[in-house]
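Undergrad: Sharing a model that was predicted from the sequence below.
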Amino acid sequence: MTAVITLASAARLDHVERQQARLQALPEPPEAIVVWLDDAAPPASLARHARIVHVPPGPHGLRLAAGRNLGVGAALAAGHELLVLLDADCVPAPDLLDRYAAAAHEHPGALLCGPVTYLPEGVTVEVDTDLGPLTAPHAARPDPPDGRCVVAGPEQYPLFWSLSFATTPAGWAAFGGFDESYEGYGGEDTDVAFRAREAGVPLVWVGGAHAYHQHHPTSSPPWQHLDDILRNGAIFARRWGRWPMEGWLESFAGAGAVERTADGWRRTDGSAAGGS
């Protein structure tokens, strides 16, 4: 039994509805659990094909970590043996669930990660859209041949991305889910990866478990998340002795918005993370 857990908000409603349509079109649709992260009630259209659970925002924004924990908790209570987590803007390849299931059988209790293709602007994903010709996995991470699994080395755990991954109930219990002290954007997925490494949970790259990230406008670095990155980065650094997302922090610093200090990073105007 497989559950697909997705975090959703009004900002990504079109994306998650396309994702859900493709999941339901599979020969054996999984149970879909959608975690709604906004204060406002979710649209009735989502409830046609998915079970909806609700995690309202916290004082610092959307509670992504808490949402994943609640969604997985619902799947565990229903007795599901494979937990697949997909971000709202990701759609699965037809074989994604089968590849994750095979990998879980080969590597029980592991943290399983498939390749992700970022679709170009102008590609609208419908139920019958053939995404195969557009497959071009992000070059930052390994892309094993279809059907092959590769166990990551210890140095590769920072490459874990939460937008598409899978594990079993035993794997989830071993690394303990997500730390809910992270709110807003960034840091919680790298924290999970480091705790998995500390707990001895293997990280496995799963060839052929393709997900496709639907295009939406972004900024690089993500200015709208600057305070989240400072706040969550500080939480991460206190635990692990290093800062995550340093590429973005260096970009913010190059623009004069943040500066490195003896304790890490702060805004150059002296305001605390989360301030305006």
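TA: Great, that's in hand.
Undergrad: C-alpha from now on. contacts and neighbour counts both.
TA: OK.
Undergrad: how many neighbours does residue 141 have?
TA: Residues lying near residue 141 (other Cα atoms under 10 Å) number 16.
Undergrad: Let me see the contact set for it.
TA: Applying Cα atoms under 8 Å, 6 or more residues apart in numbering, we find residue 141 in contact with 115, 159.
Undergrad: if we go to 10 Å?
TA: 113, 114, 115, 116, 156, 159, 160, 161, 205 (Cα atoms under 10 Å, 6 or more residues apart in numbering).
Undergrad: what about the fifth one, how many residues close to it?
TA: Using other Cα under 10 Å as the criterion, residue 156 is surrounded by 15 other residues.
Undergrad: Closest to residue 22 out of the contacts of residue 141?
TA: residue 116 (16.5 Å; Cα to Cα).
Undergrad: give me every residue that touches that closest one.
TA: Contacts of residue 116 by Cα under 10 Å, 6+ apart are 90-92, 135-139, 141, 143, 161, 163-164, 209-213.
Undergrad: Apply 8 Å and report the result again.
TA: Going by Cα under 8 Å, 6+ apart, residue 116 touches 136, 137, 138, 164, 210, 211, 212, 213.
Undergrad: Not counting its neighbours along the chain, what's nearest residue 96?
TA: Spatially, and ignoring its direct neighbours in sequence, residue 96 is nearest to residue 209 (4.2 Å; Cα to Cα, 6 or more residues apart in numbering).
Undergrad: Touching, residue 186 and residue 231? I think so.
TA: No: Residue 186 is not in contact with residue 231 according to Cα atoms under 8 Å; the separation is 9.3 Å.
Undergrad: tell me which element residue 112 is part of?
TA: Per DSSP states H and E, residue 112 falls inside strand 111-113.
Undergrad: I meant to write residue 17 there.
TA: Counting by DSSP H and E, residue 17 is part of helix 13-24.
Undergrad: Need the contact partners of that helix.
TA: 8, 29-30, 32, 46, 49-50, 88-92, 125-127, 214.
Undergrad: Those in strands, which ones?
TA: Among the contacts of helix 13-24, the subset assigned to strands under DSSP state E consists of 8, 32, 90, 91, 92.
Undergrad: Please list all residues in contact with the first one.
TA: Just to be clear, that refers to residue 8. By Cα under 8 Å, 6+ apart, the contact set of residue 8 is 16, 34, 35, 36, 37, 87, 88.
Undergrad: let's bring in a second model and compare:
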Amino acid sequence: MICVIVPLHPTQDRRELLEAKLRALEGQGELEVILVSDAPHPYAFLDEYRPPYPLRILHDPQAKSAGRKRNRGAAAAQGEHLIFSDDDVVPEPGWLEAFRQAFAREQAVYLGGFRFREGHAWKPALRLGRVGFNNVNGVALGMPRALFERVGGFAEWLEGYGGEDLEFGYRVVKAGIPLRYLPQAQAKHLGPTPTRDLLKARQAGAQAARIARYHKDPKLALELGVHPAQLVLKMTTLPWMKGLLGYTGDYELAYAWGAWETRYDQRPGEGRRA
């Protein structure tokens, strides 16, 4: 059995997205679904919803981060294969079957494909033909439970928006576990596009700085664009160059600001992996 684990972010504008996701899973074969929320009663419609698959709703008031919610769901899952998928992602027909076939083919960590609500498709940025750790995201991340446990789950010391996916991917690659792109598993990402949000860009930069500091890996810092030398260069050139780069310049400056502000901002628990 495959367990689909969905961290919830209960807000009014995501209720319809979650319902669309759950209904899209109804015809996809044998599975279980676990919703994890830090709110006790996330959505009223769940009280009456009766899907053809086992559905559980876990309440963890301490689960403020997506990483902790995913770990909580994985611990409660009955299946031997896990798919982590956010509440604003609606699977296409054949989504689960594509993961089933992939799990039977190779024990690896898989990234499903998706389209943003604006219509453009996401594809991983390959390097030397390989999927990089920084492509890992919460849209559709599937793997055998054994590999999840081998990596150690998601980092719960990362609070706030973003970062827990690529940090998990970094440890996947370091452990020598294959990371594969699975374009046959398609979904629609109906939430806002992160790269169009400057506040999220700033938060992403802050998280990247925390991840680089935690792992003490200069190559990782360079890969994330938060090495001290990179930040000095960005902070001195982007304010007057960003107009030439359009929105990309605004995004990169916001990302750099977030990382710059976080250089000495070590949070409680950051020195250990949860």
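TA: Great, that's in hand. None of these values were measured; they are calculated from a predicted model.
Undergrad: related to what we said a few turns ago, go through the contacts of residue 141 of the first structure and say which is closest to residue 226 of the first structure.
TA: Nearest to residue 226 of the first structure among the contacts of residue 141 of the first structure, counting by Cα to Cα, is residue 161 at 19.2 Å.
Undergrad: counterpart of the closest one in the second structure?
TA: Using TM-score structural alignment as the criterion, residue 161 of the first structure maps onto residue 137 of the second structure.
Undergrad: Using the three-state scheme, assign that match.
TA: coil (DSSP: H, G, I helix; E, B strand; the rest coil).
Undergrad: Can you verify my assumption that it contacts residue 166?
TA: Yes: using Cα under 8 Å, residue 137 of the second structure is in contact with residue 166, at 6.8 Å.
Undergrad: So residue 201 of the first structure is in contact with residue 107, correct?
TA: No: with contact defined as Cα under 8 Å, residue 201 of the first structure does not count as touching residue 107 (10.1 Å).
Undergrad: for the stretch 51-200 of the first structure, what spans make up the helices?
TA: Remark: helices assigned in the stretch 51-200 of the first structure by DSSP state H, counting those that start in this stretch are 64-77, 96-106, 169-175, 188-198.
Undergrad: Neighbours of the closest residue to residue 90 of the second structure other than its chain neighbours, how many?
TA: Distance criterion Cα to Cα, 6+ apart; nearest residue to residue 90 of the second structure, sequence neighbours excluded, is residue 21 at 4.5 Å. Residues near residue 21 of the second structure, counting by other Cα under 10 Å, number 22.
Undergrad: do the same with residue 267 of the second structure
TA: When neighbours are counted by other Cα under 10 Å, residue 267 of the second structure comes out with 12.
Undergrad: Check the secondary structure at it for me.
TA: Classification of residue 267 of the second structure by three-state DSSP places it in coil.
Undergrad: Next up, the contacts around it.
TA: Contacts of residue 267 of the second structure (Cα under 8 Å, 6+ apart): residue 157.
Undergrad: let's see 10 Å
TA: 157, 158, 159, 210.
Undergrad: List buried members of those by neighbour count.
TA: Restricting those to buried positions leaves 157, 158, 159, 210, with burial counted as 16 or more other Cα atoms under 10 Å.
Undergrad: a markdown table please, covering those residues and showing distance to residue 73 of the second structure.
TA: Below are those laid out as a markdown table (distance: Cα to Cα, whole Å):
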| residue | distance to residue 73 of the second structure |
| --- | --- |
| 157 | 17 |
| 158 | 17 |
| 159 | 17 |
| 210 | 25 |
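Undergrad: so which of the residues you listed would you say is closest to residue 98 of the second structure?
TA: Nearest to residue 98 of the second structure, judged by Cα to Cα, of these is residue 158 at 30.8 Å.
Undergrad: Tell me the counterpart of the closest one in the first structure.
TA: Residue 158 of the second structure maps onto residue 182 in the first structure, by TM-score structural alignment.
Undergrad: Would you check how far apart its match and residue 66 of the first structure are?
TA: Here the criterion is Cα to Cα, to the nearest Å. By it, residue 182 of the first structure lies 8 Å from residue 66 of the first structure.
Undergrad: same deal with residue 227 of the first structure?
TA: Taking Cα to Cα, one finds residue 227 of the first structure at 19 Å from residue 66 of the first structure.
Undergrad: Equivalent analysis for residue 160 of the first structure, please.
TA: Distance, residue 160 of the first structure to residue 66 of the first structure, using Cα to Cα: 18 Å.
Undergrad: Same question for residue 256 of the first structure.
TA: 33 Å.
Undergrad: Please say which of those two ends up with more neighbours.
TA: Per other Cα under 10 Å, whichever of residue 256 of the first structure and residue 66 has more neighbours is residue 66, with 23 against 12.
Undergrad: That one pairs with which position in the second structure?
TA: The alignment partner of residue 66 of the first structure in the second structure, by TM-score structural alignment, is residue 68.
Undergrad: burial count for the match of residue 161 of the first structure?
TA: 20.
Undergrad: do the same with the one 3 residues further on
TA: Applying other Cα under 10 Å, we find 27 other residues in the vicinity of residue 140 of the second structure.
Undergrad: correct me, but it touches residue 84?
TA: Yes: using Cα atoms under 10 Å, residue 140 of the second structure is in contact with residue 84, at 5.7 Å.
Undergrad: related to what we said a few turns ago, Serialize the helices of the stretch 51-200 of the first structure to TSV and add fields for distance to residue 149 of the first structure.
TA: Below are the helices of the stretch 51-200 of the first structure laid out as TSV (distance: least, Cα to Cα, whole Å):
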stretch	distance to residue 149 of the first structure
helix 64-77	24
helix 96-106	7
helix 169-175	17
helix 188-198	18
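Undergrad: so which of those gets nearest residue 221 of the first structure?
TA: With Cα to Cα, the closest approach to residue 221 of the first structure among those belongs to helix 188-198: 17.8 Å.
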